[in-house]
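Q: here is a sequence together with a model predicted from it:
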Amino acid sequence: MPPTPLTQLPTREEAARWTADQVVELAGAHLAQQRQFEVIKGECEAMRHQLDWFRRQLFGAKSEKRLVDANPHQMSLGELPVPESSPPPPGQDIAAHTRRARTSDCAKGDASALFFDEARVPVETIEVPNPEAEGLAPDQFEVIGEKVSHRLAQRPGSYVILKYVRPVIKRLDTQAISCPAAPGGVIRGSRADVSFVAGLITDKFCYHQPLYRQHQRLGDNGIRVSRPWLTQLTHGALALLEPIFTAQLDSIRASRIKAMDETPIKAGRAGPGKMKGGYFWPVYGERDEICFVYRESRKAQHIEQILGTDPPPEGAVLLTDGYGAYERYAEKCGLTHAQCWAHSRRKFFDAQSVEPERAGRALEMIGKLYAVEKRIREATLVGEACRAYRIEHAQPVVHEFFAWVDAQFDTHGLLPSSPLTTAMAYVRERRAALEVYLRDPEVAIDTNHLERALRVVPMGRRNWLFCWTEVGAKYVGIAQSLIATCRLHDIDPYDYLVDVLQRVGQHPAADVAQLTPRLWKQHFAANPLRSDLFGISK
């Protein structure tokens, strides 16, 4: 019998005595071991790729920017060529001197010192006496001008108690006693002014301050209220805003171009010490509106529940990532399904640790597509001009990219488990959806605009961690939908909430869409409703 392959090489005499069957058996055993080696090699590469990914999540930068290696012949900033044999420069004696003290106070003019909005930030004026005028009579000097400087300060808290004093009168002619009713609040019977309610919601959902931290701050400022009261106040206010959220979602449904995604959230108790997993389904409309709809799972049926199954507008497009449920929904409803190039690029970015050269080549071609989009933004091209520019400059790059992908499968032996193989298979089977943006100038190349808007949910998860109930998760979605849309339209969320919380109870139900941030900016932003706090004289 021949020796075991890869363990001992035969001598010439042993090899000469082998029969043909023994040679075939040896070749087969060698081939089997080689296949086993390739499988183990592929598993090692996959495990190394996973390890690199986990290391980057824990210790590395989360950015997916591609850092191109600098030219080794290019000197860095401040680096000067110094001959190796050049002697050091001779020393030079400098006479000792005293530097003159600076006399200016950095207040050469009011304009340079104004780093705030005077119409919105209260200013306390402090008069600084001139020591040179001390002891002088008013007729012994003349004030010929003044200099102004500003310094940012902070009080321990900004809470205010509004004390309403209502006189009780008795008419002398009728002996009737009367007293005006206490001003009504946005929540019936509540001790909270609308300014406090709006601040509570803004701090929690805009600045990610959980209610327990706000409760601690209230206590530190001498205000004793219970934490359940803050929770009830938040729920009551967001329940008032739910019709506005529904109207905004209807506006998004009517958009020709919509972007959609999903992001996980813990909501509701699954048992002692355990939380149930749910999902926010953010939907972004073409009018720069976003809604975070909560559902208990990631099932495909939720897409139909959120977007509906009515016939879509002509030329309607749904822009998403590669989740197959979106494609099935688009086929069912007759939508054009476009997919995100950023998600495709991410696959190649993750493959760099295993196949740096070929993954870098793919990233380079995708980078050319984004360079085209940058030039379009800089030239402010829209409509047909944008489409023509994409066809001329981006379409050849797309064709080159997919031709390169096909060539890799035809000419290179790639392991099925290789991250690069996975990335190329991902884009090849989604080619039609990735090319939609070339023909429609209003379709974005990716869903980054949606990713930026939904960032408030991951940021919130790091602060308030979870929602105690599914109803609480729904209210989180309502608050984040209106606040994120305010940001998209350059609206101060606090001013918006103070106004609509007072207006929603008296506004006609048929015109509730006017209270969505986009239309509120047109109808009411110029003269918003204010709290009584703004009428107090300083």
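A: Arrived safely, thanks for sending.

Q: make it CA atoms for all contacts and neighbour counts henceforth
A: Will do.

Q: distance of the residue nearest to residue 383 when sequence neighbours are not counted relative to residue 355?
A: Of all residues beyond its chain neighbours, the one nearest residue 383 is residue 441 (5.7 Å), with distances taken as CA to CA, 6 or more residues apart in numbering. To residue 355, residue 441 is 34 Å away according to CA to CA, to the nearest Å.

Q: quick one, which of these two is more surrounded?
A: Applying other CA atoms under 10 Å to residue 441 and residue 355 shows that residue 441 carries more neighbours, namely 19 against 16.

Q: and here's the other structure:
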Amino acid sequence: MDIDSLALPDDIAALKEIVRGAMSRADAAEADSAAARAAQSDTAAYVEHLKLQIEKLKRALYGPRAERTARLLDQMELKLEELETSATEDELHAEQEAAKAKTTTVAGFTRKRPSRQPFPEHLLRERVVLPGPTQCFCCGGSRLAKLGESVTETLESTPRTFKVIQHVREKFTCRDCEKISQEPAPFHTIPRAFAGPSLLAMIAYDKFGLHQPLNRQSERFGLEGVALSVSTLADLIGATCVALKPVYAFIKTMVFTGGRIHGDDTTVPVLAQGQTDIARVWVYVRDDRPFGGSGPPCAVFYYSRDRAGIHPQSHLAEYSGIFQADAYGGYNKLYVPTRSPGPIIEAACWAHGRRKFFELADIARNAKRRAQGKTPAFVAPMALAAVQRIDALFEIERGINGQLPAERLAARQQLSAPLVTELESWMRAERAKLSRHNDVAKAMDYMLNRWSAFTRFLTDGRICLTNNAAERALRTLALGRKSWLFAGSDRGGERAAMMYTLITTALCRARHNAVYAVRRTMPNGFRKMHGCRVSLGSSVAVDSVSFGIV
């Protein structure tokens, strides 16, 4: 409200009253402004929360549309995190301004703050007992009797601690023969090494699992008061690899004794003279969980300087059974019927076949391009129809995941076989109408030329529809490539392959145990509705104990 300077009274008390009123109105206006900003931030966070939930529900309902969908969800979660942080900050500021103004009440917000959950029972509890009152707060009397107690729990974290374990071996001398008797020295993971097994596992996992180079680890150890040079850490890594070779050999044996394995490879940069070369890391995964097998999930990694076919042929020289992989030409010699010690049966990946159609029918990408003002790409109707037909097969697989091979085979013969026959007839009919240079024709040829490998899942209940198990195993390496930039040498690549074998196998076992623990706590109806699809995300923690899992 404007104040007329000519109408101001000369009385000091009256002037003070006018100033107090103006200050009160200013505080109220500031409180209203803060509340509006908080409401706006709250609404933005709530809208982003709903968008994220919609995307997650669509992904759960229709299945993953593409690999980038997972990255999109990660970006949305990061954006939501920032918005929620800003909203909470604005809400607290609005409450402070409202308390200062004493006239404005902050309205309730749409977004609900996360409710406080009980802390896990396994966490160590430290009781801090505050001294009780010695007299009554009401009447001042001293005759007090304890009625109970109120406990307020606060989660606290202390920096990791180091300790030196002293193994004391007492010496005794014999009064008869004058000989000295003493217990033998305790076992050390690394002969004559000063580092214990937990420290060794932590250093190795930080380097290969969390992708922290040794120079960064050395700096952190120094800040924590423990001087460990890079050369010392490198010595420990080398000695750890030697100590773990028997475990690596055991895991490799476990993988190749499986009746069905997955295979895939990915690039890894390796340091060369004045540049970096592109080497390869190969992975072979045994995962019997989809068909209810009792074999433990495990994975073995190999390193090679190039992608020549001789490498997978040497890796699988002693293996015979079902091999699920992509259409890499280096695998072809493995499928020769007269191969020794036995034939390897090819099982193709429907996710690879579907992806070629999906790239031609990516409606979501076109919508994004249209929103950005760009020219949308052409959406092929036949590619979209192929994606929808293949998705029907994936929906059937989700319902039988985790069942025994005989049960899976029976369901496939009843439900999937007619759809596969119809899909083949439809593709061959449509393919005859297309030029060989057409992109949809190339996607069809990819599947039709390997149709026996694609339809092999209809004759064996152990075969999966996709090779996603191998691609998931490579994720640990792929996520860290930009952190460590390159392998220092071929020996470094081989060491990394061995360590990724142990880490990935430990992760598989940890997720395996966690999934079944979660499923045991779910209602029967929920288990029946969702089958084996339990999303754990990145909640599975792996530390030094993980190396004991294998």
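A: Sure thing, it's come through. Note that the coordinates shown come from a computational prediction; the quantities given were computed from them, not determined experimentally.

Q: picking up where we left off before, the residue nearest to residue 383 of structure 1 -> structure 2?
A: Under the alignment defined by TM-score structural alignment, residue 441 of structure 1 is paired with residue 461 of structure 2.

Q: distance check, that match against residue 322 of structure 2.
A: Residue 461 of structure 2 is 12 Å from residue 322 of structure 2, by CA to CA.

Q: do the same with residue 206 of structure 2
A: 35 Å.

Q: what's the answer for residue 81 of structure 2, then?
A: For residue 81 of structure 2, the distance to residue 322 of structure 2 equals 44 Å [CA to CA].

Q: other SSEs contacting the longest strand along structure 1?
A: Longest strand in structure 1, counting residues (DSSP state E): strand 274-284. Contact partners of strand 274-284 of structure 1 among helices and strands, from 3 or more CA pairs under 8 Å, 6 or more residues apart in numbering; DSSP states H and E: strand 257-260, strand 263-271, strand 290-295, helix 448-453.

Q: in that strand, what's buried?
A: Residues 275, 276, 277, 278, 279, 280, 281, 282, 283, 284 are the ones in strand 274-284 of structure 1 that count as buried (16 or more other CA atoms under 10 Å).

Q: please apply the same query to stretch 399-410 of structure 2.
A: Applying 16+ other CA under 10 Å to stretch 399-410 of structure 2 flags 399, 400, 401, 402, 403, 404, 405, 408, 409 as buried.

Q: re earlier: how close does the residue nearest to residue 383 of structure 1 sit to residue 393 of structure 1?
A: For residue 441 of structure 1 relative to residue 393 of structure 1 (CA to CA), the value is 14 Å.

Q: so what would you say the end-to-end distance of stretch 140-147 of structure 2 is?
A: With CA to CA as the measure, what separates the two termini of stretch 140-147 of structure 2 is 17 Å.

Q: run through who's touching it.
A: By CA atoms under 8 Å, 6 or more residues apart in numbering, the list of residues contacting stretch 140-147 of structure 2 from outside reads 134, 135, 136.

Q: okay, now residue 172 of structure 2: neighbour count?
A: 12.

Q: OK, contacts around the aligned partner of residue 302 of structure 2 in structure 1?
A: Residue correspondence to structure 1 (TM-score structural alignment): residue 302 of structure 2 is matched to residue 293. Neighbour list for residue 293 of structure 1: 280, 281, 282, 283, 306, 474, 477, 478 [criterion: CA under 8 Å, 6+ apart].

Q: just residue 269 of structure 2 next, same as before
A: Contacts of residue 269 of structure 2 (CA under 8 Å, 6+ apart): 276, 277, 278, 279, 485, 486, 487.

Q: that one -> structure 1?
A: Checking TM-score structural alignment: residue 269 of structure 2 goes with residue 266.

Q: try residue 389 of structure 2
A: Under TM-score structural alignment, residue 389 of structure 2 pairs with residue 365 in structure 1.

Q: among the contacts of stretch 140-147 of structure 2, which are located in strands?
A: Checked against DSSP E, the contacts of stretch 140-147 of structure 2 include nothing in strands.

Q: nearest to residue 169 of structure 2, of those?
A: residue 134 (53.0 Å; CA to CA).

Q: number of residues surrounding the equivalent of residue 243 of structure 1 over in structure 2?
A: Here residue 243 of structure 1 is matched to residue 246 in structure 2, going by TM-score structural alignment. Using other CA under 10 Å, residue 246 of structure 2 has 11 other residues around it.

Q: and residue 246 of structure 2, helix, strand or coil?
A: Of the three states, residue 246 of structure 2 takes helix under DSSP: H, G, I helix; E, B strand; the rest coil.

Q: quick one: the strands in structure 1?
A: 169-170, 177-178, 257-260, 263-271, 274-284, 290-295, 317-320, 336-339.

Q: out of those, which is closest to residue 194 of structure 1?
A: Among the strands of structure 1, strand 290-295 comes nearest to residue 194 of structure 1, with 23.9 Å by CA to CA.

Q: can you pull out the helices in the stretch 101-250 of structure 2?
A: Along the stretch 101-250 of structure 2, counting by DSSP state H, counting those that start in this stretch, helices occupy 197-208, 214-223, 230-256.

Q: report the distance from the longest one to the chain centre.
A: This points to helix 230-256 of structure 2. Put simply, helix 230-256 of structure 2 sits 24 Å off its chain's centre (CA atoms, centre = their mean, to the nearest Å).
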